[in-house]
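**Q** Let me see the structure of the following:
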Amino acid sequence: MIRRRQTREIAIGAVKIGNGHPVSVQSMTNTYTTDVEATVAQIHRLQAAGCDLIRVAVPDMAAAAALRPIRDAIAIPLIADIHFDSRLAVAAMEHGAQGIRINPGNLGGSDKLARVVAAAKQHHVPIRVGVNSGSIEKDLLKAHGYPTADNPKALIASALRNVRLIEDLGYDALKISIKSSDVLTTINGYQQLSQETDYPLHLGVTEAGGLIAGTVKSSVALGILLSQGIGDTFRVSLTRDPVEEVRVGFELLRSLKIRERGPELISCPTCGRTRIDLFGLAEQVEQYVQTMTVPLKVAVMGCVVNGPGEAREADIGVAGGHGVGIIFKKGEIFRKVAEHDLLQVFLAELKKMEDEGQKT
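**A** Model prediction:
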């Protein structure tokens, strides 16, 4: 049983973070924020996958102005990602951003930071103090050295210095992130930071890479930290469709039994007995179950010989054969189906089980 680290509580829209609330899964759009239609469409897909919080880039005033129609069209809290320009942070909050991500040290001075904090107070907007290895102040780099796995002190010092700047302005609705592209630096940095502050922590491995490399790096770093009770919210950063980030994020939480959403999919790795396109079948089933919320165990197996037996604990499963497949429930054959109808019939049965589960 994982014992969560006790942290302060903040609320971004209706989502509460810290103080024992469920670990939230975030993502970030890769559309142009000014393209409201495309951005909203992508957020709707992310919502369907379970995304709790969404962040959008705000590189200019036009993007800041687009936040209002975006927020009005979505059902999850909207966070503005700001770099360098304090005016954009203020404008983003005026146009409906429910959270902002800034690095206080690169906003251009204390007066500009004060204006941002004043706007956050006025609009009740929590601030994420986000520090990356590449954005650490020169004096801290000189004092502590570039952050490494053995010495992440510069990251921690930068984050806590910036937190104090905001606290001195009378505001403490904060969460902190200290991101590195190195897995061990990320792990050790957050472990040490968690001992020095009780603010909620946003976890992430920045610039993690594509689907395979990014999933592995993020799962190792975030999995270790979450298993130690560290982390209140996180993003799996992938050079990929952001929906994949959410899918990986929930599988990570499920594997640690921290949080479950929708079905668990199990599938065999294939072997010489496989006579169907198992990769394609599994991918289409996986895409479908991402939109489900009822907790089922769903199996996709490669052959009718071992399928039901190896996946006996599954609530429902499908196994392919030569020209025919079977649908099974709790290890027992439920129905035989021609191969060309197998996917359609199986998804219909999943839909039926979901509808029944939502009624109970």
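
**Q** use CA for all of it now, contacts and neighbours both
**A** Noted.

**Q** where along the chain do the helices fall?
**A** Applying DSSP state H to the chain gives helices spanning 36-49, 61-72, 86-94, 110-123, 138-144, 153-167, 183-194, 211-227, 242-255, 278-289, 307-310, 342-359.

**Q** Please provide the structure for the following sequence as well, for comparison with the first:
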Amino acid sequence: MERVQTRKIKVGNTFIGGDSKVTVQSMTNTDTRDPEATLAQIRALMVAGCEIARVAVPDMEAADALARITPLIPIPVVADIHFDYRLAIRSIENGISKLRINPGNIGGRDKIRLLADMCSEKSIPIRIGVNSGSLEKDILEKYGKVTPEALVESAIRNVELLDEANFNDIIISIKSSDVLTMMESYRLLSKKVDYPLHLGVTEAGTLWRGTIKSSIGIGGLLSEGIGDTIRVSLTGDPIEEIKAGREILKATGHLKEGIEFVSCPTCGRTQIDLIGIANQVEEALKDSKKHIKVAVMGCVVNGPGEAREADIGIAGGNGVGLIFKKGMIIRKVSEAELVPALLAEIEKL
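**A** Model prediction:
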């Protein structure tokens, strides 16, 4: 897979696009007007691996709260603005690293130029956020419904508004809740612009369905070389978005950090609590930064061989289990000792 080359845009202390890594971001669901709650959530997201945090700015009180939030957060903070350019001005003044707007609804060309000039002065990039639920009326009438072509036309129109203001520190998202529409939209857009692309399936749903849809949409595009930063949109705890996003990056080869965890499905040969053991191991290793593959297998007959590519793993039998490295058995322990013995061996690696 060859990654589509885009411009490299500086966002606070990190980069999006070009030869920089694909970053994972999320959005807080706290009331931004409550700085302490918002700070606590961003810090928890950072522990989970979040690299960029976006916050909603629905009113001036929220914009003012940014002055207490941005100085205390080491990762870039993005202000999400709709319609009111004055909220964007105040957010810029209060230390944000990136602005998310739809230029077409921010209040006219003079307002766009004002924001572009302010962002240029402070080296703040702008993300154009096009969404299938907020297409311009004339574009929707032209195509009759939301189509990839309609979404791309909207994105290009918004890019041109910033071009007119001599601003090109731009990142683009072009999201849809329909996975196939989302994927085709990004494919079309990537052929028309060289701006970094922010991938996401909007309104993807709850943890289970949303993770599946996002994995297909985001993971599929990343596998085609498209995408520079991602956000998994889930109805739930934002930390789950980061966990899912990092796993997508691992699966597509974009992240070489943290445990790669594999476990076999249960079958009639399984004689141990494989589900319980697998969950214990996964939970114990969730914050590990070791770049290793760990296998939890349910059959001592085939387990080590099937998981020979794993750096380390366990396979259970009737009350006993094996610990193996690269398919070679190194120890035999009781079922009760399997998990602690495995974790001890991982600690040595």
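
**Q** sorry, back to before: reformat the helices of the first structure as TSV; add mean neighbour count and distance to Pro295 of the first structure.
**A** TSV is the format used below for the helices of the first structure (neighbours: other C-alpha atoms under 10 Å; distance: least, C-alpha to C-alpha, whole Å):
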stretch	mean neighbour count	distance to Pro295 of the first structure
helix 36-49	19	14
helix 61-72	19	29
helix 86-94	23	37
helix 110-123	18	37
helix 138-144	13	48
helix 153-167	21	39
helix 183-194	22	31
helix 211-227	19	22
helix 242-255	21	11
helix 278-289	16	10
helix 307-310	20	20
helix 342-359	14	8
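
**Q** quick one, which of those helices is nearest to Ile12 of the first structure?
**A** Set against Ile12 of the first structure and scored by C-alpha to C-alpha, the helices of the first structure come closest in helix 110-123, at 11.4 Å.

**Q** Show me the contact partners of that closest one.
**A** Helix 110-123 of the first structure is contacted by residues 86-87, 89-90, 93-94, 104, 107, 126-127, 166, 169, 171 when judged by C-alpha atoms under 8 Å, 6 or more residues apart in numbering.

**Q** can you rerun that using 7 Å?
**A** Contacts with helix 110-123 of the first structure, where a contact means C-alpha atoms under 7 Å, 6 or more residues apart in numbering, come from Ser86, Ala89, Val90, Met93, Pro104, Leu107, Pro126, Ile166, Leu169.

**Q** Looking at those, which two lie furthest apart in space?
**A** Met93 and Leu169 (17.7 Å).

**Q** ok, now how distant is Arg33 of the second structure from Asp59 of the second structure?
**A** 9 Å (C-alpha to C-alpha, to the nearest Å).

**Q** Redo the helices of the first structure as CSV? Include distance to Cys268 of the first structure.
**A** Converted to CSV, these look like this (distance: least, C-alpha to C-alpha, whole Å):
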stretch, distance to Cys268 of the first structure
helix 36-49, 23
helix 61-72, 41
helix 86-94, 47
helix 110-123, 50
helix 138-144, 49
helix 153-167, 42
helix 183-194, 29
helix 211-227, 19
helix 242-255, 17
helix 278-289, 9
helix 307-310, 9
helix 342-359, 17
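
**Q** The ones you listed: which one's closest to Ala14 of the first structure?
**A** Closest among the helices of the first structure, using C-alpha to C-alpha: helix 61-72, at 13.1 Å.

**Q** how big's the offset between that closest one and the second structure?
**A** Following superposition, helix 61-72 of the first structure is found to deviate from the second structure by 2.8 Å on average (mean C-alpha distance after the TM-score superposition for the first structure).
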